[in-house]
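>>> after the sequence you'll find the predicted model.
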Amino acid sequence: MRRNILAAGAALLVLGLVTGASSPVTLIATVPVAVVNIILGLGTSASPGLETQPESGRIRLAMDRGVVRATIYQVVFLDSKLVLKRLSSARVTIILPLMLAILGFEILFIVGALMGGITGFSLQEFLTQRKRNKIESEMQLSSVGKGDIEISYGDLLEVKLAKSRLYLVKDTYLLSVGFPGRYSQEMRPILANIFKSKFKTTESVRTTEASEKENEESQHTRSDRGKFPCR
């Protein structure tokens, strides 16, 4: 059961009942859409979140949701490599909600667009969780299939954690992975243990920059003292 989808469905149901008194058409259109969202909420299992101690011994850390551009991945940190399992593409995350919102707007204007957008989001969550469940039931977390991304730790030059984003730096490109901000604190010590000296955080970068700036100022001061004699 997914509470946020249920809440969205309940909100649409209330909206339909409130506006239905003055507009029967809105009531007729809203109630079925609300029921669909409630059914999707009941049929979508809860997301596992951040798994810091997965059952598999090969997996060091598993994150249920990582976003690269408009594609949603399940992010799995193994002993020697990182695997991003694709859960949904831009067609599901952007195009589907947008199309439903436009369709709803054509029928009921703002209310219709709201219904379409919410239903698109609910469908996205349902399809994403179904793919996540399939991957876990078939024990494919460590395998690489079509649309997945595999990165060896040896190929990474730097791994930087900045609030709700993880930056993976390679020779040829930079991969940015967005994730729920509440995961950051739990991830930090595990990532530090996995990547050792390659791992950096926003705080460590700021400390290094401040130290370098202080050293530069100190060098300039000593240089100035050499140029101008003291009295």
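Arrived safely. Numbers count the residues shown, from 1 in each chain.

>>> please count neighbours and contacts with C-alpha atoms only from this point.
OK.

>>> all strands of this structure, in order?
50-51, 59-68, 71-78, 81-88, 149-152, 158-162, 165-169, 174-178, 199-201 (DSSP state E).

>>> show me what the next helix or strand after the fourth one is packed up against.
This means strand 81-88. Moving toward the C-terminus from strand 81-88, the next helix or strand (DSSP states H and E) is helix 90. Packing contacts for helix 90, counted by 3 or more C-alpha pairs under 8 Å, 6 or more residues apart in numbering; DSSP states H and E, involve no helix or strand.

>>> and the residue sitting furthest away from the middle of the chain, how far is that from R225?
Distance from the centre of the chain peaks at R231, with 62.3 Å (C-alpha atoms, centre = their mean). Between R231 and R225 the computed distance is 11 Å (C-alpha to C-alpha, to the nearest Å).

>>> ok, now T26?
80 Å.

>>> structure two is appended below for comparative analysis:
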Amino acid sequence: MRKNILVAGVTLLALALLFGASYPTGLLFSIPISILNIIFGLVTRTSPGFESRPESANIRLVIDRGVVRASIYQLVFLNSKLILKRLSSMMVTVIPAFVLALLGLEVLWIVGALMGGITGFSLQEFLTQRMRNRMRSEMQLTSVGKSDIDISYDDLLEVRLVKSRLYLITETSSLSASFPRGYSRKMQPMLVNIFESKFTTEESVRAAEAAEKENEKGEHPRGDRGKLSCR
């Protein structure tokens, strides 16, 4: 059960009944939408977040959600490479919410657009979690599909964590994945163990830059001005 979706559905149902008193026709849209959110909340499992797998010889860490551009991926950190398993694309993350919001706007104006947008998010979470449920075995997590991304650790020059975004930098390209709030604090010690010296944070980069500036000042001290002597 996903509590946030369930609460959203109950709230939308209360809102639908409130507005239905003055606009009964809108109930044909708002009541089904609200019930749909409640159903999504009941059937969608809670997202696992982080999964450390010490019992596995290949998998070191699994992060349930990372957004790259408009697609949602599950990040699987193996011993020698990172695999980003695509859970949903823009067709699921953006378009349904946009279409439902437009439909709601047509029926119930701003309130309807809000209902439609929330329902699009609930649908996205339901479909994304269903994809996670399909990829439970080690074989499924470690295989690379057509829509997946795999990056060898040897190709990485730097792995930088800045706030809620992880930057993966190679010689020829870079890729960034954003995470929900609170993930970065939990991720940091795990990523240090995996990437060691290649892993940096925003704070460590700033500290290194400050130290470099101090070294430059020490190597090139400002010359003292000579004083003119009066005869």
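Arrived safely, thanks for sending. Keep in mind the model is a prediction, meaning the values are calculated, not measured.

>>> related to what we said a few turns ago, so for T26 and R225 of the first structure, which sits in the more crowded spot?
Legend: neighbour count by other C-alpha atoms under 10 Å for T26 of the first structure and R225, higher for T26 (20 against 11).

>>> surely the more buried one and V14 touch.
No - using C-alpha atoms under 8 Å, T26 of the first structure makes no contact with V14, being 11.7 Å away.

>>> which parts of the second structure are helices?
For the second structure, applying DSSP state H gives helices covering 3-20, 27-43, 90-93, 95-134, 138-142, 183-195, 202-219.

>>> quick one, which of those helices is nearest to G49 of the second structure?
helix 183-195 (8.2 Å; C-alpha to C-alpha).

>>> what's the average distance of the closest one to the first structure?
Once fitted to the first structure, helix 183-195 of the second structure is off its aligned match by 1.5 Å on average (mean C-alpha distance after the TM-score superposition for the first structure).

>>> now for that helix, which elements pack on it?
Judged by 3+ C-alpha pairs under 8 Å, 6+ apart, the packing partners of helix 183-195 of the second structure are strand 156-162.

>>> list the buried residues for the strand it packs on?
L156, E158, V159, R160, L161 (16 or more other C-alpha atoms under 10 Å).

>>> how close does the third one get to L78 of the second structure?
With the distance defined as C-alpha to C-alpha, V159 of the second structure ends up 15 Å from L78 of the second structure.

>>> the fourth one too?
R160 of the second structure is 18 Å from L78 of the second structure, where distance means C-alpha to C-alpha.

>>> repeat that for G49 of the second structure.
From G49 of the second structure to L78 of the second structure the distance is 17 Å (C-alpha to C-alpha).

>>> same check, this time on A16 of the second structure
The value you get for A16 of the second structure to L78 of the second structure, if C-alpha to C-alpha is used, is 47 Å.

>>> please identify which of those two sits among more neighbours.
Between A16 of the second structure and L78, A16 has the larger neighbour count (other C-alpha under 10 Å), namely 26 against 20.
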